[in-house]
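Engineer: Return a 3D structure for these sequence lines:
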Amino acid sequence: MIEVSVVGGGSWATALVKILTENKIPTYWYLRRKEQVKHVLEHGSNPRYLPQVKLDPLLIFPSDNLDQVLSRAKNIIFAVPSEALQLVCNGLDPSLFKDKIVLSTIKGTVGKKNEVPSSYLSRTLKIPLTHIASLAGPCHSEEIAESKPTYLSLSCVNQITVDKLGVLFRRPYIQVRSNSDPIGVGYASIYKNVLGIASGMAKGLGYGDNFMAVLISNALFEMQNILESIPGEQRNMLNSTYAGDLLVTGYSNNSRNRRFGELIAQGHSAELAVNKLGMVAEGYGAARGLFDYANEQGLNLPILESIYEILYRNQSVESKFKELEETLI
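Structural biologist: Next up, the predicted model:
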């Protein structure tokens, strides 16, 4: 029997648990807070994230004991914020992952090495690259909650692993696509969240569709430059795994990164914007890690640089976007 362990208690983890339980897959779910565990057990829903989603109580087994959750299933999904991944993995015994398949659904760089999450998990927990995969969009958890048509991309160097994981997620409203470029997909997922912040800032400043179209077309160039810095793959930027994920993050009102950027442009501090969201905006931390990576690679990425300087060097949103008006092509 197929069983899955899910690590993470946010909206994305909740959407994944919804899919798994719809497919009648027993799901062991690590939730950090005891009160969250209690609510899921009693009500079959996550009280804070996607509370409207009703989960089959006979198929979910929530717990705040991480080792216990990890030991229960052969398939493990990490769905925590990138900035929390090191803390979650700290002290974990790599033997817990022996002969298991691990899926990272995390979008952000990890640690001082600015690793993509799948690479970090592989190195830290001694997981062979053939047994670790990445999940990308284009998609939003809110639309999965409503069972709207959704596309997921599974990426691994091993097609057998992709095929095994694909079975977990296929639903009448979900199309699963395979990909052999987990590092490229990882960095594309990181950058698209930074672009989400930029598009939210543009909206908050009152820019219209004309500017937004130029901003996002330039963002595609920046993503392409990032991907070309990663050896080993011939990538088609028009593939929905890359361009599609960037577009949905840039334009959708469901994008928490876009809402975060809009709040910043309206004068809120980053801390207050996060508090107002009530959830993590992955692009906030990702902007710092990706900026460091771009500097290491000698990449010229004006949008990324502007967002970094606004968030981490206290530069004026208005002045940086005025500069972008002159820089974008």
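Engineer: okay, CA-based contacts and neighbour counts for the rest of this
Structural biologist: Noted.
Engineer: Mind listing residues that contact stretch 158-177?
Structural biologist: 19-20, 23, 25, 101, 129-133, 147-156, 178, 180 (CA atoms under 8 Å, 6 or more residues apart in numbering).
Engineer: Are any of those buried, and if so which?
Structural biologist: Buried residues within the contacts of stretch 158-177, counting neighbours by 16 or more other CA atoms under 10 Å: 19-20, 25, 101, 129-133, 147, 150-156, 178, 180.
Engineer: Which ones among those residues lie within strands?
Structural biologist: Of the positions in those, Ile101, Ile132, Ala133, Thr150, Tyr151, Leu152, Ser153, Leu154, Ser155, Ser178 sit in strands, assigned by DSSP state E.
Engineer: close enough to count as contact, the last one and Ser155?
Structural biologist: Read that as Ser178. Yes - counting by CA atoms under 8 Å, Ser178 touches Ser155, with 5.9 Å between them.
Engineer: how about stretch 233-249: buried residues?
Structural biologist: Met237, Ser240, Thr241, Tyr242, Ala243, Gly244, Asp245, Leu246, Leu247, Val248, Thr249.
Engineer: How about stretch 249-265?
Structural biologist: 249-252, 254-265.
Engineer: can you check stretch 207-217 too?
Structural biologist: Buried residues in stretch 207-217 (16+ other CA under 10 Å): Met212, Leu215, Ile216.
Engineer: With stretch 53-73 instead?
Structural biologist: Burial within stretch 53-73, assessed by neighbour count using 16+ other CA under 10 Å, is assigned to 53, 55-57, 59-64, 66, 69-70, 73.
Engineer: Please generate a structure for the following sequence too, so the two can be compared:
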Amino acid sequence: MTKIAVLGAGSWGSALANRIASNGFSTVLWSHRAEQVEEINQAHTNVHYLPGTQLHQDLLATVDLKVAVDNADIILVVVPTKGIREVAQKLNKMLLDLQHSAIVVHATKGLEAGSHKRISEMLLEEMEAKTYTAIAAISGPSHAEDVVKDDLTAVSVASPDLKAAQAIQAVLASPTFRPYTNQDLLGSELGGALKNIIAIGSGMLVGLGYGVNAQAALLTRGLVELRRVGVAMGAQAETFLGLAGIGDLIVTGMSANSRNYRAGFALGQGQSLPEVKAQMGMVIEGVNTTKAVFEYAQQFDLEIPITQAIYQVLYQQADIRAEIEALMTRPLKSEN
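Structural biologist: The predicted model follows:
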């Protein structure tokens, strides 16, 4: 029987593990928190991350990484960007000890601060080649809160190894969850990471009282920036018109289920970034990604005025309304 290990029991990791277990696959969810593991195994809930959700009774949680990954066919890494290297190092050691290899797929959307590296790059740096058979990423418009309710969802499974992507596709697919394969791993990862920046900006607009005209303008011009940065980094432009690009941007930039959107909304309402972080209690991936993309664009002289404005608000305590006015009064130009 196919075995899937999911590393990371936050909202998205738990939702994906629940989806796979519901499909009838042997699924083990790893967490470093014993009390969380006990709750999942005994009550079949994860109240902190997915309140009001009953998880599948066959989903097994464990604090033992060996139990999770031993004989796993697919290992799904779903931890915050800042924790990727640490988990990858532990995973590498465990797989070496077990003399085992597997498809390693991640579902984390972010870039490493300072290095600007993608999640797959960090995994490749921390893991020896004999511990994995392929590297892949899951991206697309997919809030965990909706997935666990069996709301209709479509995602992108990206890997240069098409057979690996198809194997992941097979364990995820259900009548309410439709995965598509994509071989542009670079573009899919960038789309999933960069849209969080624009989602923060979208939340800011709504927090300030602006309407859907403003949101639509921001998301559309934000997509131009995402594609500009992505292509500069080597991605395919078409990827940003798919699920990992515009699809993820729409859902993240328009929904209160998005923590990046909620963070932006709180900032628009007048809260400070430290207050927002303390109140959220979860990682806001777009904050660090904004800094990474701003630094990358400075290095390569890319024009990303929206991202730059969001950076000024997050890191230079700039006034949001002043940044919006500056964006709207820039020299007029052609859309193309």
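Engineer: Would you give the TM-score for this superposition?
Structural biologist: Overlay of the two chains. TM-score (TM-score structural alignment, normalised by the length of structure 1): 0.93; 328 aligned residues with a CA RMSD of 2.0 Å.
Engineer: The closest residue in space to Trp12 of structure 2 that isn't next to it in sequence: neighbour count?
Structural biologist: Closest residue in space to Trp12 of structure 2, ignoring its immediate chain neighbours: Ala144 at 5.0 Å, by CA to CA, 6 or more residues apart in numbering. Using other CA atoms under 10 Å, the number of residues around Ala144 of structure 2 comes to 21.
Engineer: For Ala144 of structure 2, what is the corresponding residue in structure 1?
Structural biologist: Residue correspondence to structure 1 (TM-score structural alignment): Ala144 of structure 2 is matched to Ser141.
Engineer: unless I'm mixing things up, that match is touching Trp12, no?
Structural biologist: Yes - taking contacts as CA under 8 Å, Ser141 of structure 1 lies within contact range of Trp12: 5.4 Å.
Engineer: re the thing from before, the residue nearest to Trp12 of structure 2 contacts Ser11, doesn't it?
Structural biologist: Yes - if you go by CA under 8 Å, Ala144 of structure 2 and Ser11 touch, sitting 5.9 Å apart.
Engineer: how much space between Lys203 of structure 1 and Glu262 of structure 1?
Structural biologist: Per CA to CA, to the nearest Å, Lys203 of structure 1 is found 6 Å from Glu262 of structure 1.
Engineer: Kindly report the same for Ile226 of structure 1.
Structural biologist: From Ile226 of structure 1 across to Glu262 of structure 1, the span is 25 Å (CA to CA).
Engineer: Equivalent analysis for Ala202 of structure 1, please.
Structural biologist: 7 Å.
Engineer: what do these two both touch?
Structural biologist: Applying CA under 8 Å, 6+ apart, one finds that no residue jointly contacts Ala202 of structure 1 and Glu262.
Engineer: Ile75 of structure 2 should be in a strand, yeah?
Structural biologist: Yes - Ile75 of structure 2 forms part of a strand when assessed by DSSP: H, G, I helix; E, B strand; the rest coil.
Engineer: show me the contacts for it.
Structural biologist: Applying CA under 8 Å, 6+ apart, one finds that Ile75 of structure 2 lies in contact with Ile4, Ala5, Val6, Leu7, Val69, Ala102, Ile103, Val104, Val105.
Engineer: quick one: what's aligned to it in structure 1?
Structural biologist: Aligned partner of Ile75 of structure 2 by TM-score structural alignment: Ile76.
Engineer: Ok, Ala158 of structure 2 next?
Structural biologist: For Ala158 of structure 2, the aligned position in structure 1 is Ser155, judged by TM-score structural alignment.
Engineer: what's the nearest residue to that match if we skip its chain neighbours?
Structural biologist: Excluding its sequence neighbours, the residue lying closest to Ser155 of structure 1 (CA to CA, 6+ apart) is Asn179, at 4.4 Å.
Engineer: And Tyr296 of structure 2? What does it align with in structure 1?
Structural biologist: That one, Tyr296 of structure 2, aligns with Tyr293 by TM-score structural alignment.
Engineer: in what helix or strand does that match lie?
Structural biologist: When elements are assigned from DSSP states H and E, Tyr293 of structure 1 belongs to helix 282-297.
Engineer: So what touches that helix?
Structural biologist: 81-83, 107-110, 112, 114, 190-194, 196-197, 226, 229, 257, 300-301, 304-305, 307-308, 311-312.
Engineer: how about the helices in the stretch 101-250 of structure 2?
Structural biologist: Using DSSP state H, counting those that start in this stretch, the helices of the stretch 101-250 of structure 2 run over residues 119-126, 144-147, 162-172, 185-208, 212-232, 248-254.
Engineer: Can you tell me which of these is most buried?
Structural biologist: Among those, the stretch with the highest mean neighbour count (mean count of other CA atoms under 10 Å) is helix 185-208, at a mean of 28.
Engineer: post-alignment, that one versus structure 1, mean distance?
Structural biologist: Averaged over the aligned pairs, helix 185-208 of structure 2 sits 0.7 Å from structure 1 after superposition, using mean CA distance after the TM-score superposition for structure 1.
Engineer: so where is that helix in structure 1?
Structural biologist: Here helix 185-208 of structure 2 aligns to structure 1 at residues 182-205, judged by TM-score structural alignment.
Engineer: Spatially central, which residue of structure 1 would that be?
Structural biologist: Of all residues in structure 1, the one closest to the mean position by CA atoms, centre = their mean is Lys107, 3.2 Å from it.
Engineer: quick one: that residue from Ser189 of structure 1, how far?
Structural biologist: Lys107 of structure 1 is 6 Å from Ser189 of structure 1, by CA to CA.
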